[in-house]
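**Student:** Got a predicted structure plus its sequence, pasted below:
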Amino acid sequence: MDPGPRRNRPDDCCDASREYRAGGSSPGRGSHGVKPLPLKEAVSTVVDSVAPLAAVSVPRDEALGMVLAEDIIAPENVPISENSAMDGFAVRSSDLRNASVDSPRELDLLPEMIAAGPAPNLAIGAGTTRRIMTGAVIPSGCDAVVPVEKAEVLGDTVRFTAPAAPGEHIRPAGGDIEEGSVALEKGTLLDPASIGVAVLCKRTRLSVVRRPRVAVLTTGDEVIGAEEPMEAGLVRNSNSPALIARLREEGYETVDLGVARDETRDLLEKITRGMESDVLITTGGVSKGERDYLREVFESAGIKLKFAGVRVKPGKPIVFGLFSEGVVFGLPGNPVSALTGYELFVRPALRKISGHRCLFPRQIVVRSGFDFPRKTGRSEFLRVRLRGSEEDGSWVAELTSPRQGSQVLSSFVGAEALLYIEPDKKEIRAGEEVLCLLIRDPGATDFSLS
């Protein structure tokens, strides 16, 4: 991974997760004599270990979703000159001074209308007016526009029954963007509107933070493909397709390394290939089983482990490490653990690597719609949907499924948020306030605005 200048900017557009990054002291030791980290420490370790990639120049129309790596200075005013904000009549405000219903003013209507486009050499003299269209250049002598519905055409004259203030319904030159100003700041996420502003600034190419390349590897002798015959003891490889789909959803380039068997040579060969990318994600092989020796293979490949184990449920065995040009995440093999690990650890890292300012999921306080007893000791995340309360319209969290085990992939279907439970909390009671990390926009089923 080719990091550009390291930037430690505060997250200025969303809460950097006061509770999400919470957690107490670590209890006991995990496998391999490594202490599981509290959630806050693990997330901080990940984020502090990565930096934005170097800038690259890309065609403007390929930059959507990327982060701008330079300020864009406006080369000209937008709009370039004064123009009309309404269809109406170009006037001199002094001609309509004291105009009223009881004492209207009539101005001579000049024959040529002023339309949008190249400015004709037209002027407005005292006591005259011209038709003008929205976007048309303001003619010489005009300092106001009267909307067409506020005037009455009487053959060769136009009657006005109200005064017009200087500048009324006129868009000033540079009213949108002033020449020489910063039209787009470095660090801007390039959304559709930003692409449009780049056009206004005459830019056909943009300097952006390079998108990371992410390799995904599933491990395990028990893993089979979608069309292979099933038998007892086997599992289908849902992890790689699900993670790759999530990565592509967010615009990242992906490399599918397939499945590595529980054999050192195969694991090392595929991990080495994965280290050609900026980020390597593996699933499986990081727990306490006799054949879960992925950590040792990581070390053999030259990966320096930063932690192995986090006090979180699901996903306790997660591993994070660094290699010369990138980072690796060893996610657990259970599919819910893998997807939760992606949202909590991988996604913030990828966002920082990509140059984003906001790294963490947006958090909202909602009310629980269910009771949930639990064992204490670890931070826990439940998959929930959000609905509006019929009583007061506030958000209420409902479990996507009563089965919340780390193996129940279907519990992630339709999940809009991860409901956070503090390590020492013994239960969630229906009606109490809880913190949720949004992973999807819950949307709405109706349009209630008038």
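**Tutor:** It's in.
**Student:** contacts, neighbours, all on C-alpha from now
**Tutor:** OK.
**Student:** Return the distance of stretch 65-75 from the chain's centre.
**Tutor:** Distance, stretch centre to chain centre, for stretch 65-75: 17 Å (CA atoms, centre = their mean, to the nearest Å).
**Student:** Same question for stretch 77-96.
**Tutor:** Counting by CA atoms, centre = their mean, stretch 77-96 is centred 39 Å from the centre of its parent chain.
**Student:** ok, now stretch 339-350?
**Tutor:** 14 Å.
**Student:** same thing with stretch 355-362?
**Tutor:** Worked out by CA atoms, centre = their mean, stretch 355-362 lies 7 Å from the chain centre.
**Student:** Could you do stretch 184-195 as well?
**Tutor:** 12 Å.
**Student:** another one to put next to it:
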Amino acid sequence: MPETFTNAINTILNHIKPTAPENIFLDGALGRVLATPVKAPWDIPRWDNSAMDGYAIHAADSSCQCQLQVTGFIAAGETAQDLEVSPGTAVKIMTGAPTPPGCAAVVPVENTREDSGKIIIEKPVPLGSHIRWQSEDIQQQQVVLKQGTILQAPHINLLASLGFAQVSVSMQPRIAILATGDELVELGQTPGESQIINSNSYALAAAVKEAGGVPVMLGTARDCRQSLLEKLHAGQQADMLITSAGISAGDRDLVRQVLDELGLEIHFWKVDIKPGRPTAFGQIRGVPTFCLPGNPVASILTFEAFVRPALRKMTGHQHFFRPVRQGRLEHEVKRKSGRREFMRVLVTENSKGELFVSSAGDQNTGIMSTMVRANGVAILPEDRGNLLAGEYVTLFLLNPAEPLEQV
């Protein structure tokens, strides 16, 4: 009995555990996921400092137009040493330099005139002007980055500012990828009659990388027990195993038989979705194992539906699924109820931010060009048959960072 989509994804996520943490140097941390929260070891700013090139003045001189004697100079990187601001005096100060005792405000240099060692302030200065106060940004022991944060340039800037040369992140899991079938030849070989190139392994490897894993290419297993045993045994050394093809009811589809020999604990063997009904998930001695269809379109879409969320959980992400949005159908969609369907679509957007959805082309799973043209996937529910033009459907974008065509 095929499993429902909801039960299938819940089963998968219930059996996936995050990878162990590892410490890596900050220059290799871009895009990685924090394994533990980060606390600030000190305040930022660490001291009161000037936000402008100018003059540090006393509170007594802030509300008047006056002449002040310049008694010292503090550059960025220096300390105030014995300097102190007292009434009637000013200390010249550079951006980032620590403010000296007695400083109540900094007057930008462009708001002053200098004459014979004195400065002339021509208008009152609000107290606290142009001073960055100690800890006004971050306080010592404050949690500055949460577990699960995906590290981008601003996060790395902050970590470096706080002195972290290394950071604890979730390890990137090694994902073994195996294609099966006598009809497959490897990239670089010329396919003969009735042969096709093993393209699935490269597509799945790219998808694994995008999701945060490290692909391990096992090549192609032939439709014989010994070849499958050797390849699948090698796959057990990884953190996850993905196979494509070989799981239908065909006479030579031996994958399940060999997986059973290796001790596969099967959780489901089929799912009520379209495309991708012959999709399976289980574990071999604790290694999550996905068996995806051999059809290239179905292989990519079932990876999106099942493997990508599992990989996101393994790599420490807090959100496992692509964000979903609502879009309005531009045409009728004829279909039968009973299975959740993943429809390849073109998504456009109007000036109000409303999304419009149309088919990316022939939805036959043998039509790869439709997958290439699509920029989104519409999720059509199990309990609905035909959908009318103008109805709203749930969808996710395949490349959310890519701007949508405006209509």
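**Tutor:** Here it is on my side, so go on. A quick note: this is a predicted structure, and the numbers were derived from the prediction, not measured.
**Student:** So after superposing, what's the score?
**Tutor:** Scored against TM-score structural alignment, normalised by the length of the second structure, the superposed chains reach a TM-score of 0.92; 403 aligned residues with a CA RMSD of 2.3 Å.
**Student:** residue range for the longest strand along the first structure in the second structure?
**Tutor:** Assignment by DSSP state E gives strand 379-388 as the longest strand of the first structure. Following TM-score structural alignment, the aligned partner range for strand 379-388 of the first structure in the second structure is 340-349.
**Student:** Which residues does the matching stretch contact?
**Tutor:** 5, 272-275, 301, 327, 355-361, 363, 370-371, 373-382, 404-407 (CA atoms under 8 Å, 6 or more residues apart in numbering).
**Student:** filter those residues to the buried ones?
**Tutor:** 5, 272-275, 301, 327, 355-361, 363, 370-371, 374-382, 404 (16 or more other CA atoms under 10 Å).
**Student:** now, which of those residues lie within helices?
**Tutor:** Secondary structure defined by DSSP state H assigns 5, 301, 370-371 of these to helices.
**Student:** Tabulate those residues (JSON lines), appending distance to residue 248 of the second structure.
**Tutor:** As requested, those are arranged in JSON lines below (distance: CA to CA, whole Å):
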{"residue": "5", "distance to residue 248 of the second structure": "18"}
{"residue": "301", "distance to residue 248 of the second structure": "17"}
{"residue": "370", "distance to residue 248 of the second structure": "24"}
{"residue": "371", "distance to residue 248 of the second structure": "23"}
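**Student:** What lines up with residue 293 of the first structure in the second structure?
**Tutor:** Using TM-score structural alignment, residue 293 of the first structure sits opposite residue 254 in the second structure.
**Student:** can you count the residues close to its match?
**Tutor:** Applying other CA atoms under 10 Å, we find 20 residues neighbouring residue 254 of the second structure.
**Student:** got a list of what it touches?
**Tutor:** 223-225, 246-247.
**Student:** And for residue 319 of the second structure?
**Tutor:** 312-313.
**Student:** That one matches what in the first structure?
**Tutor:** Match for residue 319 of the second structure (TM-score structural alignment): residue 358.
**Student:** That match: helix or strand, and which one exactly?
**Tutor:** When elements are assigned from DSSP states H and E, residue 358 of the first structure belongs to no helix and no strand.
**Student:** Next: residue 206 of the second structure.
**Tutor:** Here residue 206 of the second structure is assigned to helix 200-211, by DSSP H and E.
**Student:** how far apart are that helix and its match in the first structure?
**Tutor:** For helix 200-211 of the second structure, the mean deviation from the first structure after alignment is 1.4 Å (mean CA distance after the TM-score superposition for the first structure).
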